[in-house]
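K.L.:
please work out how this folds:
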Amino acid sequence: MAKIAVVGVGPGGKEHLTPAAIRAVAEADVLVGGERSLALFSGQPGEIFTIKNNLQEMIEYIRERMDEKKIAVIASGDPGMYGILQYLRRHFTPAQLQVIPGISSVQYACARLAVSWHDAVVVSTHGRDRTVLAETVAGNSKVVVLAGPEEPPPVLASVLVNAGMKDKTAYVCAELSYPAEEINAFTILDLARWEGQWDKRNYVMVILDEQPMDLPDTGNKR
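P.N.:
Now for the predicted structure:
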């Protein structure tokens, strides 16, 4: 039986936790995860390891305990969608891992926009060459971009404008499933010209070849 449960906890709100995720965490003796994900299970008894800039230390910590204790590695969203699963597979075999999928930020953002995502191309800009973003958006009519706090949407939009794309629509989604959730629609050109402040947080951008549509009730808006 696998000793390491890799648990996707969804976009962040407790209401999006699956019963399988809740059960796996409840049965664990050790929880491993980022601060925000661990906060979903505050009060859980047992050992806690907080992931920061210490992934190799995390691997050693898990190896020291996996034969004696049940370990749950908590991953935001879905662990297989630009998540920690890829890193864990470098160190553990499939037989040692039980992966419990969660709702990814891609799924959640598209659901909030009532947009299907089976035909979307997903790209992450975390630590990657931004020319890849321009090439991807140029060649596809539906692109979902996972952007980090150091890559605010106006900066990424400027990359697209410089590559000759200014009329596509970008839906900028932030703090998905949290009380401060925001979803706003821009043309790429308008987004590149936006001079407002963007908090340091993660964003999902859904970029489509269409005119901005009426948004469903998506909470806060700029």
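K.L.:
CA atoms for contacts and neighbours, from now on please.
P.N.:
OK.
K.L.:
what secondary structure does the closest residue to Ile59 other than its chain neighbours sit in?
P.N.:
Spatial nearest neighbour of Ile59, excluding adjacent residues (CA to CA, 6 or more residues apart in numbering): His91 at 7.5 Å. Following DSSP: H, G, I helix; E, B strand; the rest coil, the label given to His91 is coil.
K.L.:
could you do Cys173 as well?
P.N.:
strand.
K.L.:
how many residues are close by it?
P.N.:
Applying other CA atoms under 10 Å, we find 26 other residues in the vicinity of Cys173.
K.L.:
one more, so I can put them side by side:
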Amino acid sequence: MTSTPSAPSAPWLTLIGIGEDGSVSAAGREALARAHVVYGGARHLALCDAPTSAERRVWPSPFAGVYDALAALKGTPVAILATGDPQWYGIGSALAAHLDPADMLVLPSPSAFQLAAARLHWPLQEVTCLSLHGRPVEMLNGFLQPGRRILTLTSNGDTPAQVAHILTQTGFGASRLTVLNHMGGAEERIGSGLAESWDQPSAEFNTVALELIAQGDAAVFARVPGLPDTAFRHDGKMTKREVRAVTLAALAPLPGDLLWDVGSGCGSIAIEWMRAGDSTRAIGLDPHAERRLMARENALALGVPGLDLRDTAAPEGLQDLPDPDAIFIGGGLTAPGIVEACLARLKPGGRLVANAVTLEGEAVLLGAHERHGGELIRLSVQRADKVGGLTGWRPMMPVTQWQFSLPRGGHFSPPRGAQHSQPHEVSA
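P.N.:
Below you'll find the model as predicted:
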């Protein structure tokens, strides 16, 4: 006798997008009528005019307390009010990470991005959509390119002035800044002007639109690897532009991937990694405080404030880190066991790249190549420079680079007998 699988239970938690005028969809009104508990910000609860007899709860502080509260309500009809589309820089993704997505029904309203594009007649598919809500405004530095159109959410009424300041300081002061306040509500107001002369007040609830124009002194950087060395504050000990471009190509940043930058120095590799791929993450390890400070300043200036810098070195500092998709070893290569310690933590499909400029470092890479395989290459770069009144080639220090990658379905297994030369082993 066979049993019939039971049908999945209906979602008990409904996320309802609400407009600035308090409007919700017909399905949202039905969900509110059924709900026993309604969560939302004080503004959302005040705006909503849909009839409900549910208990109204404002988000707790700290916010993380809501996850246990919702788990305790499992099976009870609960509604959550959120601005616009809860899945676009909204609460939806955070809830899905803590609760079973099958328990949730999402009913979006038009997002701030959709409303702003409609007001400005911008083709939304050609616009960069960002969120500076609760994020450092310096994140904008990663997207400053002539001709780009940006729509961004903000934290409060101070954000537009902070954006205008950044644009002016970076040579984009001629850019047009438009602030759309309370879109869709009775207090809707739109103000526009140049960043360099911005002096307009903004409501606490606003969206910013940017049309970027670079002036003559603007530092314009592409998002492909190989930024000029002058883009970074450094002490001379950094991966130079040409080698950096080759290194990033071998590391191959993919969306969402995590990089360990071992011996990160001024952060050039980690920063370019984060600029090159969508939602990429990087952890930089360096025991020198002055270099971590430089890396922090560089990360802010180049628009990746999320760079995670750690006061530690490898291999001892690797233990508590999440497993990486890629590893770059640019410093501390001669520390005993560093290569194997890093390889042991690579995820399937992971890549490891190590650079050496000393004979001792080269010896480590030669041994790694003999034990594990991979590719061993040598990079030699010469730059034209003045020689008296003429021009000649000035060579940079040659760089030996070892590149190693794991198959998508494989894990690293150290070879039996570390002193013997044999190909790397992969366990499925």
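K.L.:
so what corresponds to Ala186 of structure 2 in structure 1?
P.N.:
Aligning on TM-score structural alignment places Ala186 of structure 2 opposite Pro179 in structure 1.
K.L.:
the stretch 151-300 of structure 2: helices as residue ranges?
P.N.:
Residue ranges of the helices in the stretch 151-300 of structure 2, as given by DSSP state H, counting those that start in this stretch, are 159-169, 241-251, 268-276, 289-301.
K.L.:
now those helices in CSV, with mean neighbour count and distance to Leu15 of structure 2?
P.N.:
Shown next, in CSV, are those (neighbours: other CA atoms under 10 Å; distance: least, CA to CA, whole Å):
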stretch, mean neighbour count, distance to Leu15 of structure 2
helix 159-169, 21, 27
helix 241-251, 19, 39
helix 268-276, 27, 32
helix 289-301, 20, 34
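K.L.:
would you list these in a markdown table and tack on distance to His372 of structure 2?
P.N.:
Conversion of the helices of the stretch 151-300 of structure 2 to a markdown table gives the following (distance: least, CA to CA, whole Å):
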| stretch | distance to His372 of structure 2 |
| --- | --- |
| helix 159-169 | 47 |
| helix 241-251 | 17 |
| helix 268-276 | 24 |
| helix 289-301 | 32 |
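K.L.:
about what we covered before: for the residue nearest to Ile59 of structure 1, give its distance to Ile74 of structure 1.
P.N.:
17 Å (CA to CA, to the nearest Å).
K.L.:
and the two? which has more neighbours close in?
P.N.:
More crowded of His91 of structure 1 and Ile74, by other CA under 10 Å: Ile74, with 27 against 13.
K.L.:
helix, strand or coil: sort out the more buried one for me.
P.N.:
Here Ile74 of structure 1 is strand, with the state taken from three-state DSSP.
K.L.:
can you find the partner of it in structure 2?
P.N.:
Per TM-score structural alignment, Ile74 of structure 1 is aligned with Leu81.
K.L.:
repeat that for Pro19 of structure 1.
P.N.:
Match for Pro19 of structure 1 (TM-score structural alignment): Ala26.
K.L.:
over to Asn162 of structure 1?
P.N.:
In structure 2, the residue paired with Asn162 of structure 1 according to TM-score structural alignment is Gln169.
K.L.:
quick check, Gly102 of structure 1 in a strand?
P.N.:
No. Applying three-state DSSP, one finds Gly102 of structure 1 to be coil, outside a strand.
K.L.:
just give the number of residues close to it.
P.N.:
Other residues lying near Gly102 of structure 1 total 24 when counted by other CA under 10 Å.
K.L.:
mind listing what the counterpart of it in structure 2 touches?
P.N.:
Under the alignment (TM-score structural alignment), Gly102 of structure 1 pairs with Ser109 of structure 2. Shown in contact with Ser109 of structure 2 (CA atoms under 8 Å, 6 or more residues apart in numbering): 16-19, 24-25, 83-85.
K.L.:
sorry, back to before: ok, the match of Asn162 of structure 1 to Ser175 of structure 2 distance?
P.N.:
Per CA to CA, Gln169 of structure 2 is found 12 Å from Ser175 of structure 2.
K.L.:
do Ser131 of structure 2 as well
P.N.:
To Ser175 of structure 2, Ser131 of structure 2 is 19 Å away according to CA to CA.
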